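1. Structure for the following, please:
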Amino acid sequence: MVQAKRNSTALKFSVGEAIQIKKAHFKVHRLVGDEVYLEQEETSHIKQFNMHDIIDLYFDGQIRLGEWRQVAGNDNWQRPFSSFTERDQKAALRTEAYLKAVHEAMPDKLNDRKIDVIVKSVNPADKGMSSRQIRRWLVRWLNAGKDIKAVVPGNRFKGNRTERHPSLLNDFIKEAIDEVYLDRTRGTVEATYLYVRKWIKAYNKSLSDFEHMPIPSRSTLYKKIEKLDPYEKALKREGKEIADKIFEPIFSMKRATRPMQIVQVDHTKADIMVTVKGKITVQRVWLTLAIDQYSRVVVGFHLSLKDPSFNSLASCLKHMIRPKTNYRKEWPCFGCAEEILVDNGADFHSTAFQDLCATLGSNLRYCEAARGRQKPHVERFFKSLNHRLFHLLPGTTFESPLKRGDYNSVEQAVIDFDSMVQILEEHIAIDYNKKWHRGINDSPLNAWNKGVELYPVNVPSSVADLDLIFAHSRKQVVSRQGVEINCTHYNSNKLNDLYARHVGEKGKKFVIKYNPDDMTKVWVQDPASGLYIEAYCLDHDSIDGITYDDQKRAMAQVQLQRKKVEEQYFDELPTENLSDKFKVGRLREKSTRKPRRLPNDKAVLGPRNTPDNFDGFLGIDGPVEDVFEDPADPYDDGSRVITEDDGFEDFYLNQPDQDD
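-> This is a model prediction of the structure:
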């Protein structure tokens, strides 16, 4: 019907044609040049429109040509033609061919004989349609603006619309579906049917044979379950989270227009077992990965034997910022991300990670809770990486025990951790970056190179700042010896000056930063200026090339050796006269106590509390020499006695005078 392009006045109308403008219904009253007079159905008022205004309204989507309201019970106009079944589409095309031929031959007045002749001429092999059918379909077709959807058969509206079962039986079936099928235990249709039978039989026991309620067939129950709303069915059987994942519409996500504009970061447990320390232990590895949303290039990753943490994230971002020196041509990706997209893991919400992103100038954005599909590119890469790499290597765990079968992943693991890092680097640089990616219709490497030509990436202000930015933090006390980490001391002149300024603040802790991969120096923050002071290892040569984890392992070995030595020492101690040793020790402790004083601060002196009577003072009988002799003591030759050198006489001689 519309035979015009935009900004043209060649829209073709006929008097009496129905037009819907917004929600108002009109009919063409008359046409005068470029002016169109429309009669509003509700009020019968005549409104004048210019053809240019009609065209603008049409292309703005505010005008619908044709009158769909006359097609009773038909909602076809709301659906695209391709949504109908293939059978209905063929029937509509066949009917439209007849209607076009009849309308072209008889645009004004219809003749039944001519209609039969025209129908046979369109398709001689087809039985065709009767003139009565042609008239009925022609009215619908013309009123709908010659829209083919008006002649789609309404087969879905056919059939019995009344309920054939008693209302009480329907209530039984509905309650059985709610109790069994729509329960979180996810009962089967068979279990629901048995429940209905049992319920009806119990109900019929108190009734006569004439009043018995009929037992429905299984097909009846199947049909009622099929008519349930799919979302409600999933909501009650699976829960809201699963139902939302299945039926919630996926809208287009925020689009990246340049490299490093949006970087998606996430963790996964890789489907591979690696050996550690020459196959002493076998363990699965964790992969932390950052992928550029624009080019789909992997811009950084970190492989670890430990669970995900801030350390994993910091190492991944550090790898992202630095160039990949082993594959400069195949993997020329580095720089800071403008925005980092992550999920709601605890490590992503840590203050340390938020501070790190702020320091790098990266905006941190979180996905909605339980909406992993909002960062689909990194999730999809994890799946592809497992299938294309890890599942092809010895020691793979596959994606499920069912697919793993009797494959022993632990016994087959032969790749050590360091080799796994190299294999992953080579796979990303040589295989993935150069392979065609259908999501961007290009290879990730080409997309990256084209993007950075127009939009260069950002980097930190100085490379020297990277070590400090990614250093790990802790708080501890600074002493005259400097800072101690894992029994290793760090000090410098500036650090001594800092200690001297705060020497009176006992127990004050300072922020210490250290690089876990290089423990030759640390940084200590000056609280006054906020700047960091460098402190170097006092024994630089012995610690060069040693990491923080190496130090911890060495300390663990030292502690283990210490425990063994102490256990051996206590096992070899002589057990004779141990009670006498403990008794002497208690006596020595008592001997250092001051005498009891009266309220007037005068010492209590008496026959058992005088310097001349040591026996009475110690509260023992017999000579003092006999008590302190200890032949069993390997450090005593048995001749030790209490003398003035032990301090007893000096203690009493130095007591203040009672008259003072």
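2. from here on, contacts and neighbour counts on C-alpha atoms
-> Noted.
3. Figure out how far stretch 62-71 is from the centre of its chain.
-> 48 Å (CA atoms, centre = their mean, to the nearest Å).
4. And this one, please, so the two structures can be compared:
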Amino acid sequence: MRYLDPNSTLRLTEGDYTICEIAGRMYTLRNINTGEYRNVSMDWIVPRLTEPPKRIEADPRQLDNISDDDRPELMFWAGHLNEMETGRKNPSDTEAPVNPDYDPATVKLEDRVSKKSAELTKLGRTVSVSTLYRKRKKYKDGGLAALIDNRTIRTEGPLDRADERWLTCLKEVITAQTNESTRTANALLAIARKRLKDQYPGEVIPTGSRATQYRQFNYLASGKYTTGTAKQRRERAVTPKRPFGDSRKYAPGELVEIDSTTLDCPVIDSEGHITRPILTQMVDVCTGTIIAHSFRLEAAKAVDHAFLLAQAMTPRAMRPGANTAWRTLQKRFPWVDLVSEEERTELDQHRPFIVPSAITVDHGTDYTGTTFEAACRKWGVDLLYAAPAQGTDKPHVERAFRTVKDGFVQYLAMFTGGSPANRGRTEGEYEALDLVSLDLLYDEWVTRVYQNRPSDSLIDPFHPGISLSPNEMYAACFNVKGKPPVAIEAVDYIELLPTEFRVITANGIQYNNRFYDSLGLHKLRIAPKRVDENGRPDNKVEFRANPYDPRAIWVKGPDGEWIEAAWRHQGVINEPHSTAVAAEARRIIRASDTRRDDHHFEDLTLEILSQTSDTVIAQSKARARAAEALKQAEIAGTPFQAPTTVAIPVPPKADVVAPDDLNYDEVDYFEGMDL
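-> Predicted coordinates for the structure are as follows:
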């Protein structure tokens, strides 16, 4: 413990003072030079001391760092020093008798120290008198912790004695490995040694033993995943080298993050090919809610993100055809555990409706496209661009992708494990979903599971042990938003859907190998034909299509209105066994080894026809040679002998018996064996 000596001079930054009076925490000081008195508190004195009281060097917490093997040695010295000072090895045991050889009342300190030195020498510990004096002083000043031999707890870093030039080369190699393919520590150390020789030719620079080099490498590469995966190195390299701040938002929609990732669950496209889908989703930072999502089989474009904005600004129940698409999923996949229509309606009512005020995006061309920017500008949404190659600028949506993988994707039958090392051998044994079904199932999972599962990132700051779900966080922060948002109308939703152009034929409009038609399209069929700037006919019409709802498309009419054109073969979904037949057909196609592309059958056709042509030509040449030989034989007077023919005897024709002349008694009937 530190104390102020009332008899000594206090040397403060304001001058030298003496203590005249002490009353609790208040001190009366007198300036030695001016004689001025002042009443101050202890809080005022301590920070103004030019010579602070001596601090105890021993740290009591070091007692926690010593090993169990060193503790008996420490207690040995404490007992002997206590005995030398008080006559008892345990001063707190006042009932124990005092050793007369070390009784401070009768034996001088010098004699006690000399006797203790002789006693320890007899015990096999040669300790000089000066050493005992030094240990006694340390024990009095710092207690038991002062007796710790700091050499036993001293930690020397692996870089303390290394040559700085060698460490520089090693650091350069580790830093350069960030964007390189993964190498072993042995290879990187060899590269560092070669770099050292190249930079300092002819100089002998010590690098230490092999074990020392490995210790230095592990110390410098700690936390950088130098020998880990390349993805881990890149992620750690872009992590900001600064303390993280609190990015918590308290208003739903105040900040929304958007990003894309490729899922590890192959799906089947419209042509029957297996491919991996790309998931793009919007995540609200305040509540962690997935307010919109989309699946693509190719890189998303700006118009696709405009469709995301349409989802975010329109509740699911208000989207055109949403309930019809959900019922279609029920009919196609009766084995999927879907809720009833009443429960679905209730879940939709509890799912947060969040309109984004600002969206954080990266610098991809799909986000900087004029279509997406124009859609955001139309609805008053601010675009915030993240720093290049800084995934930490969108941490919430990145964390949501991990939740999607762990909570949804890995439970799909077509899950591929996430890496070649985790991939199984069951590829092709399970039925793949199409994009529409995957979208509807994912939306069902988000509504029922994700939005109601507590998240560790949504916690009460004053009670960190309490986690909230996105729906609960939305309910808690709803009143902070102020004015509640209003959903856009169906017309606005349609205008934000992806745009396509097609020609209206007698069968309607063909889109994604489906035909769409409506009575309202008749006026577009008979409309005057347009021409483009080059004078060529331009009969294409503009329409909008929801990529996850094949039920209908919306065609732009001549007056700017939207004409709904239904899928002509939509009724096939309601046919019994249609899903089972389609699944069996795809299974047969995958199992068949006779499937070929169109070029194979074209080549096969030409091969068949060429063989027929070759046969006809060969027969014609043979007949010509025979005719020429016959002609030459007639000229030479040696005509060919005509081929002789052998008559084949014809069996006499049996008399046909009329049915009326049959004698059934003469007919032999077959008598079967007794069974």
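5. Which residue range of the second structure does stretch 364-382 of the first structure align onto?
-> Alignment of stretch 364-382 of the first structure against the second structure: residues 383-401, by TM-score structural alignment.
6. Please give the three-state secondary structure assignment for residue 92 of the second structure.
-> coil (DSSP: H, G, I helix; E, B strand; the rest coil).
7. hmm, back to that, for the match of stretch 364-382 of the first structure, which positions count as buried?
-> 383, 386, 391, 393-394, 396-398, 400-401 (16 or more other CA atoms under 10 Å).
8. Quick check: which element contains residue 189 of the second structure?
-> helix 185-199 (DSSP states H and E).
9. check the fit of the helix or strand following that helix onto the first structure and give the mean distance.
-> Going down the chain from helix 185-199 of the second structure, the next helix or strand is helix 210-220, by DSSP H and E. Helix 210-220 of the second structure: mean distance to aligned residues in the first structure after superposition is 3.8 Å, counting by mean CA distance after the TM-score superposition for the first structure.
10. can you map out the strands along the stretch 401-550 of the first structure?
-> For the stretch 401-550 of the first structure, the strands defined by DSSP state E, counting those that start in this stretch occupy 472-477, 483-485, 488-491, 509-515, 518-525, 532-537.
11. these two touch, right, residue 17 of the first structure and residue 39?
-> No - judged on CA atoms under 8 Å, residue 17 of the first structure makes no contact with residue 39 at a distance of 10.4 Å.
12. These two: which is more packed in?
-> residue 39 (21 against 18; other CA atoms under 10 Å).
13. If we ignore the residues flanking it in sequence, what's nearest the more buried one?
-> Excluding the flanking residues, the one nearest residue 39 of the first structure by CA to CA, 6 or more residues apart in numbering is residue 46, at 4.5 Å.
14. and the one you found, what is it in contact with?
-> 29, 37-40 (CA atoms under 8 Å, 6 or more residues apart in numbering).
15. just residue 306 of the first structure next, same as before
-> Residue 306 of the first structure neighbours (CA under 8 Å, 6+ apart): 285-286.
16. per the alignment, it corresponds to what in the second structure?
-> Residue 306 of the first structure maps onto residue 298 in the second structure, by TM-score structural alignment.
17. That match falls within a strand, correct?
-> No - judged by three-state DSSP, residue 298 of the second structure forms no part of a strand; its state is coil.
18. shouldn't residue 119 of the first structure be in contact with residue 98?
-> Yes - with contacts counted by CA under 8 Å, residue 119 of the first structure reaches residue 98, the gap being 5.9 Å.
19. quick one on the thing from earlier: can you list which of the contacts of residue 46 of the first structure are found in strands?
-> Residues of the contacts of residue 46 of the first structure located in strands (DSSP state E): 29, 37-40.
20. Nearest to residue 65 of the first structure among those residues?
-> The nearest member of those to residue 65 of the first structure, counting by CA to CA, is residue 38 at 12.8 Å.
21. ok, the nearest residue to that closest one once chain neighbours are set aside to residue 308 of the first structure distance?
-> Among residues not flanking residue 38 of the first structure along the chain, residue 28 sits closest, at 4.7 Å (CA to CA, 6+ apart). As for residue 28 of the first structure, its distance to residue 308 of the first structure is 71 Å (criterion: CA to CA, to the nearest Å).
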